[in-house]
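1. Below is the structure, and that's it, no one-letter string:
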């Protein structure tokens, strides 16, 4: 498997170095939510670079059309990411039909937002019974992505043990993982949670040769948004970034095997000429309580991430008498 160093903060990612797209030739890439928006743009960029891309989406008509257009560098698999069985079929198809029978890069991009309806937001009649909310956004963004991560780990470990293979997992997050976004309750919870997954998984993922990173778009140009609403946002100070910058950021992470455990944020060109930069918010650098507690936590939790990791330890992680 790829040999990676233990995670430690060594400074921000240098985003001025463009991705070496030649490294994508022959790689097998899964993109969930790949039939529209940022996902589609990412699919197209990776396929153009010579990767074989498996598009996972519920939009069968659109997904098949994109795959046919990009053939032989793409295929479509209809997949609801909240279904474990459908995601298993997705990974099996990605490996079976890729040129090298591999799964090198997984981009967990599928997700839904407040536009899908957030039942936590409406105020119910205080004189009536409480209304149980549907948590569809959480189900898709958290449960679905955790399924994708679990399966990616499983199939990454089946990779041929050769230098040209990779084990790269990228999460499409959001800037709401750092900034307050009123009324985006479930969405914000989910994107905070996925950033937490990246931060905790990076402490163990290197043991299995897996890199995990987080991409945080904010306002991205999209045909889904009406021109009228877009004009309102611009009037209120929003600067949009193009979808192509998201794809370039994904390729940067996928081609630079030195990057692990970072959050890159998509920015307007007025902030970063590359269109993305290291968020620089995922490590406690300054001396103080947070840094001390982080160091203590890493000393307390020393579990190895291997098949025998629970042997000799209790469920909470304590050593059983006589164990090492």
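-> Structure received. Remember, it's a predicted structure, so these values are computed and weren't measured experimentally.
2. CA atoms for contacts and neighbours, from now on please.
-> OK.
3. what about the residue nearest to residue 33 when sequence neighbours are not counted, how many neighbours?
-> Nearest residue to residue 33 in three dimensions, chain neighbours excluded: residue 110, at 4.0 Å (CA to CA, 6 or more residues apart in numbering). Neighbour count for residue 110, taken as other CA atoms under 10 Å: 26.
4. Strands of the protein, residue ranges please.
-> For the chain, applying DSSP state E gives strands covering 28-32, 52-57, 74-78, 105-108, 168-172, 211-216, 263-266, 276-278.
5. Report the inter-axis angle for the second one versus strand 74-78.
-> It refers to strand 52-57. Here the directions of strand 52-57 and strand 74-78 differ by 30 degrees (axes from the mean of the first three to the mean of the last three CA atoms, to 10 degrees).
6. and here's the other structure:
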């Protein structure tokens, strides 16, 4: 039985670990040819080799226009087209009071989280517009749609991804290209684990810590949750989805609270006569 992404050509940035690695893995399982991109060459090559002939790795600094343009051209040279660009590479960056943050910290975080998305969109559009089809996905965050979920610079850049997604979708819809953002919540990744638990190598401590950080009982956020959303959005099953942010956050941005038990629910969730 053909996979949901059979025959599609996809680029995933930040693919050496975390959300990108999980997404690249699921996309190859669903039949796509995936070009993994990252600055971590050793890990990137290892993952691509593990995933088999449908996967290849290319080093890419997503803040460099030359690197991103070359990455897109490589996908087209290898496979004749690009069906989906997943702008996923990211960092958390500097934390601290707004009056103490430095300009160089701002420039670094926005380069990795926002300039990279702009470059990915620009060069994906360059090769998708003549074809009249394609999907551009980008990773934002709960911090990009609500305040208080992340450091100032991270939140600002992720909010920029949401706005850029809406605006670029409005343009590219006339070319048959869909543009969507994915908003992960508190997901267990190497980038987030060290900020949540004392011992990132203790699986029990990690699982318990993240279980307490989601309102959705019985499940904590995993990279595979984001990967499954990315697979669906890249597939023809999501053919009518564009210009929006799909939240994968266990309900956090719905206003639900973390770690609340059933008997602690607000009055509106209790039956009254």
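-> Ah, there it is. Treat the numbers as computed from the prediction; the structure is a model and nothing was measured.
7. about what we covered before: dump the residue contacts of the counterpart of the residue nearest to residue 33 of the first structure in the second structure.
-> Using TM-score structural alignment, the equivalent of residue 110 of the first structure in the second structure is residue 89. By CA atoms under 8 Å, 6 or more residues apart in numbering, residue 89 of the second structure lies in contact with 13, 14, 15, 20, 38, 62, 112, 113, 116, 139.
8. circling back: do you know how far the residue nearest to residue 33 of the first structure is from residue 290 of the first structure?
-> 32 Å (CA to CA, to the nearest Å).
9. ok, now residue 92 of the first structure?
-> Residue 92 of the first structure is 42 Å from residue 290 of the first structure, by CA to CA.
10. repeat for residue 49 of the first structure
-> Look at residue 49 of the first structure and residue 290 of the first structure: by CA to CA, they are 42 Å apart.
11. How about residue 172 of the first structure?
-> Taking CA to CA, one finds residue 172 of the first structure at 26 Å from residue 290 of the first structure.
12. Tell me which of the two has more neighbours.
-> Taking neighbours as other CA under 10 Å, residue 172 of the first structure and residue 290 compare with residue 172 leading, 26 against 13.
13. Residue in the second structure paired with residue 36 of the first structure?
-> Aligned counterpart of residue 36 of the first structure in the second structure: residue 17 (TM-score structural alignment).
14. Relative to the first structure, which residues correspond to the top helix by length along the second structure?
-> Secondary structure assigned by DSSP state H gives helix 152-172 as the longest helix of the second structure. The aligned range for helix 152-172 of the second structure in the first structure is 185-205, by TM-score structural alignment.
15. How about stretch 48-58 of the second structure?
-> Taken onto the first structure by TM-score structural alignment, stretch 48-58 of the second structure occupies residues 67-77 there.
16. Could you pull up the residues touching residue 149 of the first structure?
-> Contacts for residue 149 of the first structure were tallied using CA under 8 Å, 6+ apart; they are 108, 169.
17. rerun that using 10 Å as the cut-off
-> For residue 149 of the first structure, the contacting residues are 106, 107, 108, 143, 169, 170, 171, 197, 201, 212, by CA atoms under 10 Å, 6 or more residues apart in numbering.
18. Likewise for residue 119 of the second structure?
-> By CA under 10 Å, 6+ apart, the contact set of residue 119 of the second structure is 62, 63, 64, 65, 66, 67, 68, 69, 87, 125.
19. out of these, who's nearest residue 108 of the second structure?
-> Among the contacts of residue 119 of the second structure, residue 63 lies closest to residue 108 of the second structure (CA to CA), at 9.1 Å.
20. Which residue, other than its chain neighbours, is closest to that closest one?
-> That would be residue 116: by CA to CA, 6+ apart, it lies 5.1 Å from residue 63 of the second structure.
21. ok, now residue 90 of the second structure?
-> residue 113 (5.6 Å).
22. How many neighbouring residues does the closest residue in space to residue 156 of the second structure that isn't next to it in sequence have?
-> Leaving aside its sequence neighbours, residue 156 of the second structure sits nearest to residue 144 (CA to CA, 6+ apart; 6.7 Å). Counted by other CA under 10 Å, the residues lying close to residue 144 of the second structure total 24.
23. Hmm, residue 114 and residue 144 of the second structure touching each other?
-> No: Residue 144 of the second structure is beyond contact range of residue 114, at 11.4 Å (criterion: CA atoms under 10 Å).
24. coming back round to it: how close does the match of residue 36 of the first structure get to residue 134 of the second structure?
-> Relative to residue 134 of the second structure, residue 17 of the second structure is positioned 25 Å away (CA to CA).
25. Neighbour count: those two, which is higher?
-> The neighbour comparison of residue 17 of the second structure against residue 134 (other CA under 10 Å) goes to residue 134, with 25 against 20.
26. Hmm, residue 169 and the more buried one touching each other?
-> No: if you go by CA under 10 Å, residue 134 of the second structure and residue 169 don't touch, sitting 11.4 Å apart.
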